[in-house]
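J.: Structure for this input, please:
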Amino acid sequence: MAIKLYNTLARKKEEFVPLQDGKVTMYVCGPTVYNYIHIGNARPAIVFDMIRKYLEYRGYHVHFISNFTDVDDKIIKAAQELGEEVPSLAERFIEAYFEDIEALGVKKADLHPRVTETMPDIIEFIEALIEKGYAYEADGDVYFETKAFKEYGKLSSQSINDLQMGARIEVGEKKKDPLDFVLWKEAKQGEISWDSPWGKGRPGWHIECSAMVKKYLGDTIDIHAGGQDLAFPHHENEIAQSEALNEQKMAKYWLHNGYIQINNEKMSKSLGNFVLVHDIIQKHRPEVIRFFMLQSHYRSPLNFSEELLESAKNSLERINTTTNNLKHRLNESADFGEIKNWVETVQQFKETFITEMDDDFNSANGISVLFDLVKSANRYLQENHSSKQVLQTFLDTIREIGTVLDISVEAKDEILDEEIERLIKERIEARKERNFSRADEIRDSLKEQGIILEDTPQGTRWKRD
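T.: Below you'll find the predicted structure:
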């Protein structure tokens, strides 16, 4: 079955056909590094990491690039307020970004280019736009002439006339038309700057990504992705710049994740509901945050609250419990029960998972399939079946789906099964030697770690509470 994805540009689901068989070029807009990332930044990091890993699972080689904006107005302002140099502030928050996304299970991109490292390419790109008549200089600034690009507005499905009605020229701007956007900014007194044919300055926001895509991935790529808030004007302007210069489509597919709200309200500093990932992973296990994010389809709006996060934690723990119970049953000596139909049933869950994920990377439905698989495994355990082949098939399939989504299907930071078995053997020996105080000590210690022992005629059984 072919993968289908929702292409913002086409405003419909389309079959995914990459430019080269078996290979995918993918660019995701990264953060502006002037602070720790907030929960809204975490969503695209997680969902496009999930999409990248699913494409790899389906056999594609994915060349994945995500940038850093390490110089812009916000960074300069933050550096001034903190009395810090722009490069050192940006470096500090790039390191913090990597710490946060690693905790959330996000794999680093193949390359994380920075604006400050791409300056010659950005300047060259702007020069070429001027030469082709798509950009103009105005007293040290350079602007893109939007009306010169006839398809402007196609990503956001807006006409130039409609856009022009709501646009205006701000005080101090030197552009010809309200819709024109800046490619190069003349440096203000004391600001960090670079030499250019138009004098000292720095690039505008939109040109960065166009230059990086061209340099590292080529004129046309398979997937360009980012948050819904970037569709206009950022991605619209990227298309205008890149397609004006290269005279070919910038990306075959444009993917955008939905917004996040905090307790059903828009996240903003003024409302006091601005949630930083750096803070929240001090209170909640990062794997729970990832699981919570993937429980919703990536294009759907997502409401974030402590109650919903707690619910996600409980759901993840139910999966962990089933996985541990399967491992425990596998350690028992008995091996009996019907095999074929159960193995076929488990295989069907895997096929259903792939079908759901092939439909626009629907992790919400994929996780629903995982829960159905867990319910089936619990039924198998409750009916006291003990085929090692079936138990292993259940366990392997739960682990496989967990690996694809990169969610923790096995409990972390808990006592290992091998250690539990060792302590149980020690307890049995202690009881044989009538050292009941040691036997009770082992039982109580395990209980404190969530391990319940049950002495039966067949021996001592254990389970995680």
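J.: From here on, just use CA atoms for contacts and neighbour counts.
T.: OK.
J.: What are the boundaries of the helices in the stretch 251-400 of the chain?
T.: Here the stretch 251-400 of the chain has its helices, by DSSP state H, counting those that start in this stretch, at 277-283, 286-294, 306-331, 340-358, 363-382, 388-405.
J.: Could you also give me the structure for this second sequence? I'd like to compare it with the first:
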Amino acid sequence: MIVLNSSTQALENFQPLHGNKVYMYVCGPTTYDYSHIGHARTYVAYDTIAKYLRYKGYSVFFLMNITDVDDKIIDRAREEGTDPLELARKYEKYFFEDLAALKIDSINYFARASEYIPEIVKSIQQLLNKGYAYETRSGIFFDTEKFPYYGALSGKKPEELTVHRIEPDPTKRRPQDFALWKKREPGEFGWETPLGYGRPGWHVEDVVIILSHLGPQIDIHGGAIELIFPHHEAEVAIAEAVTGIRPFSKYWIHTGLLTVSGVKMSKSLGNFITIREILRRVDPEVLRFYFLSAHYRSPLDFDWLELEQAKASLASLYNFMQEISDKGTHKELTSLEHSLLEKVSVLRSKFFEAMDNDFNTPQALATLFTFVKEANKTLSPMPTINEQLKRSIINTFRELGEILGILQRDLLKTGDALLNDVMNVIVSIREDLRRNKQYELADRIRESLRKIGIILEDTSAGTKWKRILSSS
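T.: A predicted model of the protein is given here:
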């Protein structure tokens, strides 16, 4: 298996640091607002990666932080007249609900930054003692000039390292130095500590959470590509300065930027789409399928039409499974069925080959559709199917779908005698209508049945019916 390592910009063989154990960390949300579809895209990607690694036999411990100490939270809480941590808990709850809806369930532990203040203080004291940090009247800062590898992860040149998310603090020695501890006046949100009253900076929170649970080195560090600088660059500097161990993470895996109409989401532009908003319009499994249809590290420009196409594509996979499930069985394996059974093995091989190639989910999905096309050529004319082949196809689609977090819904039950009897009556009546040239009424019956998931097909041998999962 190979992965694209952001730190080297090369495809590398995946070999964990400790046998089959994989320590994996992904940056979680800052809980001051509802999570948006960019978050959803990122967390679906890492959930799929974790699921696949576990499928391959790795023991994965997947850790995610919750940033509940941040200026955005404090500002929003002030606007709403509430406590910052109460506000953070409210949006944390909504975040967990969004994850559950999207079947993102591979994360072992969520760690809140606010619950690691003593550990954060201890790490900052270590940096001060080692000469990697300095104190000013406004706080304690990391001295980036003392860390020789600062900029290596993001590939930033020295002149580019002054770019920050916030305005430079005039008390800092240089613009690229970043806050470890922010001094605050009593009465403001913060903690009384040996460092004085205040609160931690963003970058150090994540590092301390990782060191507390996973140790000085991890296998995979993930997050959206826009976090690589300054956030992930700062994490590397803090962790390696504290522990003296390099590299902090063996593999850096970043997801591509999600845009809407070609631009980054922004409330001021009116293109900010929350997970909750989109899930009122589409099924969560459709949204997951849509994200998996693009490679995790490719940029993705969100498009409603493409989302509708994803809806139809997912429905076509379910309908194929339903058609196979509905077929009666026979025991003898024909030569055509034997050939198709071999193609099930080919499907599995090509699916895993795609996933082993840097978790290439669009290619993995393509293998399913290729098989469906080939299987339909063989099976569509056949009223029954070999028992072994039927089980193999359904079980394989379930198994591979579980890795991707799709195709796990119950299929419609077969063998419903009452439904068969009712449909035989309806088909007979409709055929009478067609013979009497009452085509408008016959078409109304067909359209009404389609809306409830039953398709009528008029053939030279008579009218046939089948159940489908509608994409409408």
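J.: Arrange the helices of the stretch 251-400 of the first structure in CSV, one row each, with mean neighbour count as further columns.
T.: Listed next are the helices of the stretch 251-400 of the first structure as CSV, based on neighbours: other Cα atoms under 10 Å:
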stretch, mean neighbour count
helix 277-283, 14
helix 286-294, 23
helix 306-331, 18
helix 340-358, 17
helix 363-382, 19
helix 388-405, 20
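J.: In TSV: these, plus distance to Leu9 of the first structure.
T.: TSV is the format used below for the helices of the stretch 251-400 of the first structure (distance: least, Cα to Cα, whole Å):
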stretch	distance to Leu9 of the first structure
helix 277-283	31
helix 286-294	24
helix 306-331	32
helix 340-358	19
helix 363-382	22
helix 388-405	26
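J.: closest to Lys214 of the first structure out of those?
T.: Closest to Lys214 of the first structure of those, according to Cα to Cα: helix 340-358, at 28.6 Å.
J.: By how much does that closest one deviate from the second structure on average?
T.: Superposed on the second structure, helix 340-358 of the first structure shows a mean distance of 1.0 Å to its aligned residues (mean Cα distance after the TM-score superposition for the first structure).
J.: Which secondary structure state does the most centrally placed residue in the second structure sit in?
T.: Central residue of the second structure (Cα atoms, centre = their mean): Val44, 0.9 Å from the mean position. Per DSSP: H, G, I helix; E, B strand; the rest coil, the local secondary structure of Val44 of the second structure is helix.
J.: Can you tell me what it aligns to in the first structure?
T.: Aligned counterpart of Val44 of the second structure in the first structure: Ile46 (TM-score structural alignment).
J.: swap in Ser349 of the second structure?
T.: In the first structure, Ser349 of the second structure lands on Glu351 (TM-score structural alignment).
J.: cool, Thr370 of the second structure as well?
T.: Here Thr370 of the second structure is matched to Asp372 in the first structure, going by TM-score structural alignment.
J.: What of Ser59 of the second structure?
T.: Using TM-score structural alignment, Ser59 of the second structure pairs with His61 in the first structure.
J.: try Arg174 of the second structure
T.: Under TM-score structural alignment, Arg174 of the second structure pairs with Asp177 in the first structure.
J.: What residue, apart from its backbone neighbours, is nearest the match of Thr370 of the second structure spatially?
T.: Spatial nearest neighbour of Asp372 of the first structure, chain neighbours left out: Phe349 (7.9 Å); criterion: Cα to Cα, 6 or more residues apart in numbering.
J.: measure that neighbour to His297 of the first structure for me?
T.: Noted for Phe349 of the first structure: a distance of 19 Å to His297 of the first structure, by Cα to Cα, to the nearest Å.
J.: try Arg399 of the first structure
T.: To His297 of the first structure, Arg399 of the first structure is 21 Å away according to Cα to Cα.
J.: Then Asn263 of the first structure?
T.: Distance, Asn263 of the first structure to His297 of the first structure, by Cα to Cα: 18 Å.
J.: These two: who's more crowded?
T.: Using other Cα atoms under 10 Å as the criterion, Asn263 of the first structure and His297 rank with His297 on top: 19 against 15.
J.: Aligned counterpart of the more buried one in the second structure, please.
T.: For His297 of the first structure, the aligned position in the second structure is His295, judged by TM-score structural alignment.
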